[in-house]
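Peer 1: what would the 3D arrangement of this be:
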Amino acid sequence: MPCSAVTLSLATIFGILSVTLLTIAFTTDNWINVEVRRNNIQKYLTNNGNNAETQAVLEDINSKYYYYSRTRGLFRICYPKERPPTDAVKTYLSPVETHCNNINYYFPDTDNETSDFSEDAITKLYMSRAVIALFILSFVVTGISWITGIMGCWVRGAGRIAVTAALTLLSCLLAAGAMGLWHTVDYYEREKLVGEEFYQQWSQVLRDQSRISYDWSYMLAWASVVTQFLTALLFSGAALCLRNEKDREEAINMQYIMPVYPQKQQYAYASYPAPPQAYPGPYYHGAAAQYGPYNY
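Peer 2: Below is the predicted model:
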């Protein structure tokens, strides 16, 4: 089997896999999992009396959404176990029958709600928007690369396959940039932003009884970036294979081309008339040649 056929087949498989993984990651809500052990918090409140700290936690445990276990995606925060009361946050049923609320990106900010945001909060908001924009651009570039890839496979053109490899690599870099920005947003929320819903101002008992971890949607997103990079490498290899195969075919075809060169004798005879015979016949051979034409 030709090298190009193998690499193109593998590139197609990895390309479809990368788009599938990124689509699932982009649309699901399991990037971060925050597990809150509410039972342990309630035991803590029971065992530590009625001091100022426990009183504040007692007021918040049933009225603040961050005291409930939740998963966070790019667009929604969902509550797979208990859901917070409606006066704390308005939720709705997602397509997978989980109570969720949307993440507000304030786009467009028609009421100028971000005017009171701190500098760090504004920076985090812009980076969050950029994450979504970069992922959408990655999808668009992937779609263009599929078009060039189909055309390249149809005509077996090494140049078009090379363009497909470049576009796939660009799509991979866009997705990787989105992932890097997403990590920066996560860092801002945990370490820099100030507010009751952010980690820096959580009560100590809430910090102790919460476990924050990356979830499977996040894993799928990074797996998609890796498979996109492998797809770009495979398309590059396919372009090299196609170029080498065409060079070999041209070399083989050249062996069957027999050049015809003009002969000088043909031109000599064509230019000058044939010389006359020095001794015109008839000619006699054998015994008759001794006596000439007359034999008396």
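Peer 1: contacts, neighbours, all on C-alpha from now
Peer 2: Will do.
Peer 1: how about the secondary structure of Cys78?
Peer 2: The three-state label given to Cys78 by DSSP: H, G, I helix; E, B strand; the rest coil is strand.
Peer 1: tally of neighbours for it?
Peer 2: 24 (other CA atoms under 10 Å).
Peer 1: that one contacts Leu93, doesn't it?
Peer 2: No. Taking contacts as CA atoms under 8 Å, Cys78 lies outside contact range of Leu93: 9.2 Å.
Peer 1: now the common contact residues for the two.
Peer 2: Jointly contacting Cys78 and Leu93 under the rule CA atoms under 8 Å, 6 or more residues apart in numbering are His99, Cys100.
Peer 1: show me where the protein has its strands.
Peer 2: Per DSSP state E, the chain carries strands over the ranges 32-36, 70-72, 76-79, 92-93, 99-102, 210-214.
Peer 1: here is a second sequence; please produce its structure as well for comparison:
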Amino acid sequence: MARSMIALFIVSFFFVFVAFWTGVAGCWRRSPGNIASTAILMLLACLFSAGGMGLWHGVEYYEEEKLKTEPWKASWDPILQVATTVQYDWSYMISWIGTGMALLAFCLFLGASQCMQGEQQREQAKQMQYIMPVYPQKQQYPSYGYGYPGPYHYGSQYGPYNY
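Peer 2: Predicted structure coming up:
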């Protein structure tokens, strides 16, 4: 379980690393799809980090229960057993704070993706009034024996004024 805990934290760090680059690309291109994939990667990082912390608590519980048996803590003097305490240091607190921050980042990136998608849809709705459907014209232009329509001036290429 202790080795699996370390593996889960490594996978979590990998997801954070990949989420960083997809987030940079999503912000650079203002792409709601990239931002949504960043949110999903942050959710995966949060889940793997929480799984690692869950395994850490499992290992701690298993070791504490094992220490209660005869060759270890049970054989200590009662004064020593009472005076022994377990304390969690800064790395324990930081790892839970990091797991919570990964969850918060997931929520914020998901909200940003939804906002950007709504913004793009509103922008497209504004542009729709300028989009005119183009249909092929069925009418024939009079060609006067030439292959293209238009006004023709006989005599000079500069118009009817120069004869």
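Peer 1: now tabulate the strands of structure 1 in a markdown table and tack on distance to Tyr267 of structure 1.
Peer 2: A markdown table is the format used below for the strands of structure 1 (distance: least, CA to CA, whole Å):
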| stretch | distance to Tyr267 of structure 1 |
| --- | --- |
| strand 32-36 | 89 |
| strand 70-72 | 90 |
| strand 76-79 | 89 |
| strand 92-93 | 95 |
| strand 99-102 | 91 |
| strand 210-214 | 87 |
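Peer 1: tell me the most buried of the ones you listed?
Peer 2: Of all the strands of structure 1, strand 70-72 carries the top mean neighbour count, a mean of 23, counting by mean count of other CA atoms under 10 Å.
Peer 1: pull the distance from it to the chain's centre.
Peer 2: The gap between where strand 70-72 of structure 1 is centred and where its chain is centred comes out at 26 Å by CA atoms, centre = their mean, to the nearest Å.
Peer 1: which part of structure 2 lines up with that strand?
Peer 2: Taking TM-score structural alignment as the measure, structure 2 aligns no residues with strand 70-72 of structure 1.
Peer 1: against Trp28 of structure 2, how distant is the equivalent of Leu242 of structure 1 over in structure 2?
Peer 2: If you follow Leu242 of structure 1 across to structure 2 using TM-score structural alignment, you land on Met116. Using CA to CA, to the nearest Å, Met116 of structure 2 is found at 13 Å from Trp28 of structure 2.
Peer 1: kindly report the same for Gln114 of structure 2.
Peer 2: 17 Å.
Peer 1: do Leu8 of structure 2 as well
Peer 2: 30 Å.
Peer 1: contact partners of stretch 106-123 of structure 2?
Peer 2: With CA under 8 Å, 6+ apart, stretch 106-123 of structure 2 has contacts from Arg30, Ser31, Pro32, Gly33, Ile35, Ala36, Thr38, Ala39, Ile40, Leu41, Met42, Leu43.
Peer 1: the third one: neighbouring residues, count only.
Peer 2: So that's Pro32 of structure 2. Residues near Pro32 of structure 2, counting by other CA under 10 Å, number 22.
Peer 1: for the equivalent of it over in structure 1, give me its contacts.
Peer 2: Mapped onto structure 1 by TM-score structural alignment, Pro32 of structure 2 lines up with Ala158. Shown in contact with Ala158 of structure 1 (CA under 8 Å, 6+ apart): Gly152, Ala238, Ala239, Leu240, Leu242, Arg243.
Peer 1: swap in 7 Å and give it another go.
Peer 2: Going by CA atoms under 7 Å, 6 or more residues apart in numbering, Ala158 of structure 1 touches Ala239, Leu242, Arg243.
Peer 1: any idea how many residues pack against the first one?
Peer 2: Read it as Ala239 of structure 1. Ala239 of structure 1 has 26 nearby residues by other CA under 10 Å.
Peer 1: ok, now the last one?
Peer 2: Burial of Arg243 of structure 1 is recorded as 17 neighbouring residues (other CA under 10 Å).
Peer 1: and Val134 of structure 2, by the same measure?
Peer 2: Here the number of neighbours of Val134 of structure 2 (other CA under 10 Å) works out to 6.
Peer 1: which one in structure 1 is aligned with Ile10 of structure 2?
Peer 2: Per TM-score structural alignment, Ile10 of structure 2 is aligned with Ile136.
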